[in-house]
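Turn this into a model:
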Amino acid sequence: MTIRADRLHVLQVLRGKEPFLGGSALPGGFVRLPEDLEATALRELTEETGLDGSALHLEQLHSYIAADRDPRGPVASVAYLAIAPNLPIPVAGTDAARARWEPLDDAGRASDPLAFDHDQILADGLERARTKLEFTPVATAFCGSTFTMTELRRVYEIVWGVALDPPNFHRKITSTPGFVVETDTHRPLGAGRPARLYRRGTAKVLHPPLLRP
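Predicted structure coming up:
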């Protein structure tokens, strides 16, 4: 997932072969032994989109093992969630006919569901991202190496789908130990006062958590 044009987007591919030829799906593929799962996730991301996942926030999401989830037969899938700042247009490869960033609220519409059980995987990934924003500093993974407080707040607003009070948000972020570190630099904002830049701190979990409204 990434944020583009102030909207949350998910990476999708058009399948280049059966099953679901021409259908929309999340990028993925089969393990090639002796690969481990994470190595497979990184390789498939590169092969199907041209993106390098080694610098992204990457975490295992869930395992999907329902017997009827793949028409080819019993297939267990392990999904990964990758989060990054605004990424370039992906380039499809291997068994993907096309790769694209799709606004998440347009993905998996009833008129155009994702292949396999990818609608469920996508829903699980969104809920994981929303929950991680409450309890960890993962919101900074949607930003660059430095960011303004407004940019960080917009991450929360876009992923959660709510409006947040700027002064209250600023107070909560700066009072949470290790969440962000204030830098000595500013970013010009038109004719207004330059905005202070921050970077991610050392905290692994947020205490207290930043709970959704």
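
C-alpha only now, for contacts and for neighbours.
OK.

Can you tell me the closest non-neighbouring residue to Arg100?
Nearest in space to Arg100, with sequence neighbours left out and distances taken as CA to CA, 6 or more residues apart in numbering, is Gln12 at 5.5 Å.

quick one, longest helix in this structure?
If you go by DSSP state H, the chain has its longest helix at helix 118-135.

buried ones in it?
By neighbour count on 16 or more other CA atoms under 10 Å, the buried set for helix 118-135 is 118-119, 121-122, 124-126, 129-135.

Spit out the contact partners of Glu102.
By CA atoms under 8 Å, 6 or more residues apart in numbering, the residues touching Glu102 are 9-12.

Just give me the closest of those residues to Arg196.
His9 (26.8 Å; CA to CA).

Run a quick neighbour tally on the closest residue to the closest one other than its chain neighbours.
Distance criterion CA to CA, 6+ apart; nearest residue to His9, sequence neighbours excluded, is Pro103 at 4.2 Å. Neighbour count of Pro103, defined by other CA atoms under 10 Å: 19.

Second chain to compare with the first, below:
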Amino acid sequence: MSEESTEKKIKEAARIQFIKKGMTGARMQEIADQAGINKALLHYYYKSKEQLFYSIFDDVIQDMLPRLVAILNSELPLEVKVYQLTDKYIEFLSDRPEMPLFVLNELQRHPEELIQRLHLQKGIDLSVIKDQLKTEAEKGTIREISVEMFLLNMISLLVFPFAAKSLFQAVAQVNENQFSQFMEARKTEVPKYIMNALRP
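From the prediction side, this is the model:
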């Protein structure tokens, strides 16, 4: 087996364990077993569980963040952007439900390192969406809102259900399949809610 295929198997096995048990609950031995390798070989590639998680995290962010930024900076109408951002974000988190809690935990433990890994030191160019919100407000199609408040509202509506997934499932008495169906429905529910909230 090549080094590349071994590393790929390790990362996929780790993702499965992280999704099942979170980063704290996952064990290196279980990841090795899932990948079909011994623990010594796993440690040859990754010295710690944290290093392995960050490797997966970096791959995911490098894959997803540019796509979200591309939507924000596109010339698409505002409502289309809201629908596309919602669809991509929910799809992203549905495949990686461990991410919200990991990010929240790391923001408490190592905020500087996480911000560096997200490449946020210089910020993300929000000028296009900012101008778009201003233009739409001037036309009277939406109420006046800052780009920061707009994004915070969106992120809150999209991330919270995943961050509080266990609590929501317990309160609403829904299983995994029902939760997935619920999040699929939110791909249209959230944009409608946001656009209704933006109307003057």
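
Any idea what the TM-score comes out to?
The TM-score (TM-score structural alignment, normalised by the length of the second structure) is 0.27; 96 aligned residues with a CA RMSD of 5.6 Å.

possible to save the contacts of Glu102 of the first structure as TSV with secondary structure?
Converted to TSV, the contacts of Glu102 of the first structure look like this (DSSP: H, G, I helix; E, B strand; the rest coil):
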residue	secondary structure
His9	strand
Val10	strand
Leu11	strand
Gln12	strand
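
nearest to Arg154 of the first structure, of the residues you listed?
His9 (14.1 Å).

Count the neighbours of that closest one for me.
21.

same check, this time on Thr2 of the first structure
24.

so it makes contact with Ile83?
Yes: with contact defined as CA atoms under 8 Å, Thr2 of the first structure reaches Ile83; the gap is 6.0 Å.

before we move on, the earlier item: helices or strands up against the helix or strand just after the longest helix of the first structure?
Where DSSP states H and E defines the elements, the next helix or strand beyond helix 118-135 of the first structure is strand 147-148. Contacting strand 147-148 of the first structure under the criterion 3 or more CA pairs under 8 Å, 6 or more residues apart in numbering; DSSP states H and E are the following elements: strand 195-200.

Could you pull up the contacting residues of Ile71 of the second structure?
The contact partners of Ile71 of the second structure, taken as CA under 8 Å, 6+ apart, are 81, 84-85.

give me the element it is part of.
helix 49-72.

buried ones in that helix?
Buried residues in helix 49-72 of the second structure (16+ other CA under 10 Å): 49, 52-53, 57, 68, 71-72.

And stretch 192-200 of the second structure, by the same measure?
Neighbour-count burial for stretch 192-200 of the second structure [16+ other CA under 10 Å]: 194, 198.

Thr174 of the first structure reaches Val180, doesn't it?
Yes: taking CA under 8 Å as the definition, Thr174 of the first structure is a contact partner of Val180 at 6.9 Å.

So between these two, which is more surrounded?
The residue with more neighbours, out of Thr174 of the first structure and Val180, is Val180; 22 against 14, by other CA under 10 Å.

From Phe53 of the second structure, how far off is Ser94 of the second structure?
18 Å (CA to CA, to the nearest Å).

can you tell me the helix or strand for the nearest residue to Leu78 of the second structure once chain neighbours are set aside?
The shortest distance from Leu78 of the second structure to any non-neighbouring residue, by CA to CA, 6+ apart, is to Gln132 (7.1 Å). Under the criterion of DSSP H and E, Gln132 of the second structure resides in helix 127-139.

So which residue is dead centre in the second structure?
For the second structure, Leu93 is the residue whose C-alpha lies nearest the centre (CA atoms, centre = their mean; 4.7 Å).

Name the residues that touch the host helix or strand of that one?
In this structure, Leu93 of the second structure sits in helix 78-95 according to DSSP H and E. Helix 78-95 of the second structure is contacted from outside by 64, 68, 71-72, 99-100, 132-133, 158-159, 162, 180, 183-184, 187-188, 190-191, 195, using CA under 8 Å, 6+ apart.

Can you check what angle separates it from helix 127-139?
Interaxial angle, helix 78-95 of the second structure versus helix 127-139 (axes from the mean of the first three to the mean of the last three CA atoms, to 10 degrees): 140 degrees.
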